[in-house]
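Asks: Need a 3D model of the following:
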Amino acid sequence: MGQLTGKVAVVTGGTTGIGLATAKRFAAEGAQVYVTGRRKPELDTAVQDIGSGAVGIQGDISQLADLDRLYETLSRSGRGIDVLFANAGGGEFATLQEATPEHFDTTFGINVRGLFFTVQKALPLLNEGASVILTGSTAASTGEEAFGVYSATKAAVRSFARTWANELRGRRIRVNVITPGPIDTPGVSGLAPDTEQAGQLKENLAAQVPLGRMGRPDEIASSVLFLASDQSSFTTGAELYVDGGMNQV
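Replies: Predicted coordinates for the structure are as follows:
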């Protein structure tokens, strides 16, 4: 028996990096996993990698119609949601001077508006005692240069968790935040314009971590599993840092 045997889990942004590693871990622990992604080829590949009857639903969380389609698909299955990992998100570097309205709207549209409605629209399907996990960032509590808009979105995510944990306590739904430090994912590499600069960025990030390296997606997946399972049955409204000590030491 796995820790999630018989459970239904939804992972947004589940085609790569932390989302994919977590979806695979959920499936290995016995869950029926639904994953979302914007690009069909990557989504199809992820579903094959996850195995165990995983279901891929193409969509962009910033588009409310796509979220409706996700939950309509789940509703037709006749089963509620036990675990919702609202993981989809992203960001780009831009200083206060450089940031454009498009940069601001896109980042908030995905990381704040998209996440908000991902959870709101899931409410009718969330089973009593479900676990909702939001992906935060160490950037929410630091002053990283050229990352101000992204950092503000992740601060909002942290705030949501506190409020929602209080609002949903009557249904025994737990809401927590997983806060990764620098994790070696395609998303991090994509912050740099080329391979050489991506390597330099990763070296700089690793140098800031007391453990002396970047984290792996599977390490975050293990911590998300803790928040998803009964192992964290007395944990809600919390922020779990998995950052190699970056924001702790």
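
Asks: C-alpha from now on. contacts and neighbour counts both.
Replies: Noted.

Asks: what residues does whichever strand or helix holds Tyr71 touch?
Replies: Using DSSP states H and E, Tyr71 sits in helix 64-76. Helix 64-76 is contacted by residues Ile57, Gln58, Gly59, Asp60, Ile61, Gly80, Gly114, Phe117, Thr118, Lys121, Ala122, Leu125 when judged by Cα atoms under 8 Å, 6 or more residues apart in numbering.

Asks: Pretty sure the third one sits against Val35.
Replies: No: when contacts are counted by Cα atoms under 8 Å, Gly59 is not listed as touching Val35 (9.8 Å).

Asks: quick one on the thing from earlier: please indicate which of the contacts of helix 64-76 has the highest neighbour count?
Replies: Ile61 (28 neighbours; other Cα atoms under 10 Å).

Asks: tell me the contacts of Thr236?
Replies: Contact analysis of Thr236 by Cα under 8 Å, 6+ apart lists Ala165, Arg174, Val175, Asn176.

Asks: Next, the structure of the following sequence, for comparison with the previous one:
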Amino acid sequence: MGQLADKTALVTGASTGIGLAAAECFVAEGANVYITGRRTQELESAAQTLGDRAIPIQNDVSDLDDLDRLFGRIADDGNRLDILFANAGGGEAGQPLDALTAEAFDHTFGINVRGTVFTVQKALPLLNSGGSIVLTGSSSARRGVAGFGVYSATKAALRQFSRVWAAELAPRGLRVNIVVPGSTDTPGLRGLAENPSHAKAMLEGMASGIPLGRTGEPAEIANAVLFLASDQSSFITGSELFVDGGEVQVYP
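Replies: Next up, the predicted model:
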């Protein structure tokens, strides 16, 4: 029997990277896992990797009607949720203030903040007492990195939401925490490189600013998410768990 036996989880943004790795952890520990993503082909591939206990639902968290369909499907299946990992998000590099467009601003806030806020809100009727909500933050929220103003601001906003929700949802027996990955070798991070041939050099440059001397792996972040989702963290809420190789704490 795994840590999550007989539990039901939802992982948004689970087609690749950290979301997929977390879903793999949850399945390995006995959970049934709904996974979502915007790209159908990648989502179906992730579901095949995860096996029979994964239920894929194509979904865009920035579309509130789509969110209603997602939670309607879970309810129609007769299921409730014990774990919500609100992981879906994204951002672009190279958006300094003087080049920022309203469209880019709205897009990033629409996915990372609006999408996360209403994912959590719409999940509330299905969440069981004793359940765990985990959000994906970013170490960039603690630093002033040129060109990342909008992205880092969205992640800072989620940190504050996690504190407030921890207070609001404690009477319901729900815990809310945020996992803070540092630079992690995911398709999304590699996509920030100017072209695929530059990705390795980009990751090596990031590694030079990390005390452990390397970037993280999705499975390492997933292990932290599993801890926050499981009963091992039953007395933890409103917290940040940094999984960044020491970057923020050692080199602030």
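
Asks: After superposition, what is the TM-score?
Replies: Aligned and superposed, the two chains score 0.99 in TM-score terms (TM-score structural alignment, normalised by the length of the first structure); 249 aligned residues with a Cα RMSD of 0.7 Å.

Asks: ok, back up a step: with distance to Thr185 of the first structure added, can I get the contacts of Thr236 of the first structure in CSV?
Replies: Output for the contacts of Thr236 of the first structure, formatted as CSV (distance: Cα to Cα, whole Å):
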residue, distance to Thr185 of the first structure
Ala165, 29
Arg174, 27
Val175, 25
Asn176, 22
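
Asks: Reformat these into JSON lines and put secondary structure next to each item.
Replies: Supplementary listing: the contacts of Thr236 of the first structure in JSON lines, determined by DSSP: H, G, I helix; E, B strand; the rest coil:
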{"residue": "Ala165", "secondary structure": "helix"}
{"residue": "Arg174", "secondary structure": "strand"}
{"residue": "Val175", "secondary structure": "strand"}
{"residue": "Asn176", "secondary structure": "strand"}
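
Asks: quick one: which two of these are the most distant?
Replies: Ala165 and Asn176 (7.6 Å; Cα to Cα).

Asks: can you list residues touching both of these two?
Replies: Counting by Cα under 8 Å, 6+ apart, the residues touching both Ala165 of the first structure and Asn176 are Thr236, Gly237.

Asks: neighbour count winner among those two?
Replies: Asn176 (29 against 20).

Asks: Relative to Gln63 of the first structure, how far out is that one?
Replies: In this view, Asn176 of the first structure and Gln63 of the first structure are 24 Å apart by Cα to Cα, to the nearest Å.

Asks: Show me where the first structure has its strands.
Replies: Taking DSSP state E, the strands of the first structure run over residues 8-11, 32-37, 55-58, 81-86, 126-135, 174-180, 239-242.

Asks: Go through these and name the closest to Glu102 of the first structure.
Replies: Nearest to Glu102 of the first structure, of the strands of the first structure and by Cα to Cα, is strand 32-37 at 21.6 Å.

Asks: mind checking how far Ile178 of the first structure is from Pro124 of the first structure?
Replies: Taking Cα to Cα, one finds Ile178 of the first structure at 24 Å from Pro124 of the first structure.

Asks: And those two? Which one has more around it.
Replies: Between Ile178 of the first structure and Pro124, counted using other Cα under 10 Å, Ile178 has the larger neighbour count: 24 against 12.

Asks: can you pull the contacts of that one?
Replies: Ile178 of the first structure neighbours (Cα under 8 Å, 6+ apart): Ile133, Leu134, Thr135, Gly136, Ser137, Ser223, Val224, Glu239, Leu240, Tyr241, Val242.
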